[in-house]
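Participant: whatever this is, show me its structure:
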Amino acid sequence: MSENISFNSAELGAPVETLGYEQARAELEQVVRQLESGTSDLETSIALWERGEALAARCEAWLKGAQERLNAVRGEQNPVAN
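Facilitator: Below is the predicted model of the structure:
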């Protein structure tokens, strides 16, 4: 079942920096669907694009942090002998 979500510039959600990965990714998917639908006016489309960019950056930051944590754990489990 397809969910039709409509945004306007005043309804773009919580501050991006407060979102977890899953929340940011889900909202990013909604933003992309709305932009691809072509039903938004120019001002709303620009606001959606900006929100999408911020959400994508948030997701990337979360993934980078997760990778760094995994690398740290791996390093602790496999110390290099000097």
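
Participant: make it CA atoms for all contacts and neighbour counts henceforth
Facilitator: Noted.

Participant: and the helix or strand hosting Gly65, what other elements does it pack with?
Facilitator: In this structure, Gly65 is located in helix 42-77 according to DSSP states H and E. On a contact count with 3 or more Cα pairs under 8 Å, 6 or more residues apart in numbering; DSSP states H and E, helix 42-77 meets helix 21-37.

Participant: could you check the angle the helix it packs on makes with helix 42-77?
Facilitator: Per axes from the mean of the first three to the mean of the last three Cα atoms, to 10 degrees, the angle that helix 21-37 makes with helix 42-77 is 150 degrees.

Participant: list the buried residues in the helix holding Gly65.
Facilitator: By 16 or more other Cα atoms under 10 Å, the buried positions in helix 42-77 come out as 44-45, 47-49, 51-52, 54-56, 58-59, 62.

Participant: Proceed likewise with the subsequent sequence, for comparison:
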Amino acid sequence: MADHPDVAELGYEQARDELASVVKRLEAGGLSLEDSLALWERGEALAAVCEGHLAGARERVERALAAVEDDAEDGETDGD
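Facilitator: Purely as a prediction, here's the structure:
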């Protein structure tokens, strides 16, 4: 991402949509090798941003589930 610092500012949906656009452009072909490589590198940076957002969301869900489980266990203990 060092070559594409602007992608770090993108939200998940923005990065995902731009990544889809990058993939379409690469699949369409017709680009020079240099342009293809630059686009590929931007796609890699966008994919990393998406992964980061997903990892953060996954962590939040796991924390929420752990809190619910803790509350449920506390409720079972109090009810005995």
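
Participant: now render the buried residues of helix 42-77 of structure 1 as CSV, adding distance to Gln77 of structure 1.
Facilitator: Conversion of those to CSV gives the following (distance: Cα to Cα, whole Å):
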residue, distance to Gln77 of structure 1
Thr44, 49
Ser45, 48
Ala47, 45
Leu48, 43
Trp49, 42
Arg51, 39
Gly52, 38
Ala54, 35
Leu55, 33
Ala56, 32
Arg58, 29
Cys59, 27
Trp62, 23
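
Participant: how far apart are the helix holding Gly65 of structure 1 and its match in structure 2?
Facilitator: Its matched residues in structure 2 lie on average 0.5 Å from helix 42-77 of structure 1 after superposition (mean Cα distance after the TM-score superposition for structure 1).

Participant: quick one: which of the buried residues of helix 42-77 of structure 1 is nearest Ser37 of structure 1?
Facilitator: Ser45 (10.5 Å; Cα to Cα).

Participant: what's the matching residue for the closest one over in structure 2?
Facilitator: Under the alignment by TM-score structural alignment, Ser45 of structure 1 pairs with Ser36 in structure 2.

Participant: do you know how far the closest residue to that match other than its chain neighbours is from Ala20 of structure 2?
Facilitator: Counting by Cα to Cα, 6 or more residues apart in numbering, the nearest residue to Ser36 of structure 2 once its immediate chain neighbours are dropped is Leu26, at 6.6 Å. Distance of Leu26 of structure 2 to Ala20 of structure 2, computed by Cα to Cα, to the nearest Å: 10 Å.

Participant: also Gly79 of structure 2?
Facilitator: Taken as Cα to Cα, the span from Gly79 of structure 2 to Ala20 of structure 2 is 52 Å.

Participant: of those two, who's got more company?
Facilitator: The residue with more neighbours, out of Gly79 of structure 2 and Ala20, is Ala20; 15 against 7, by other Cα atoms under 10 Å.
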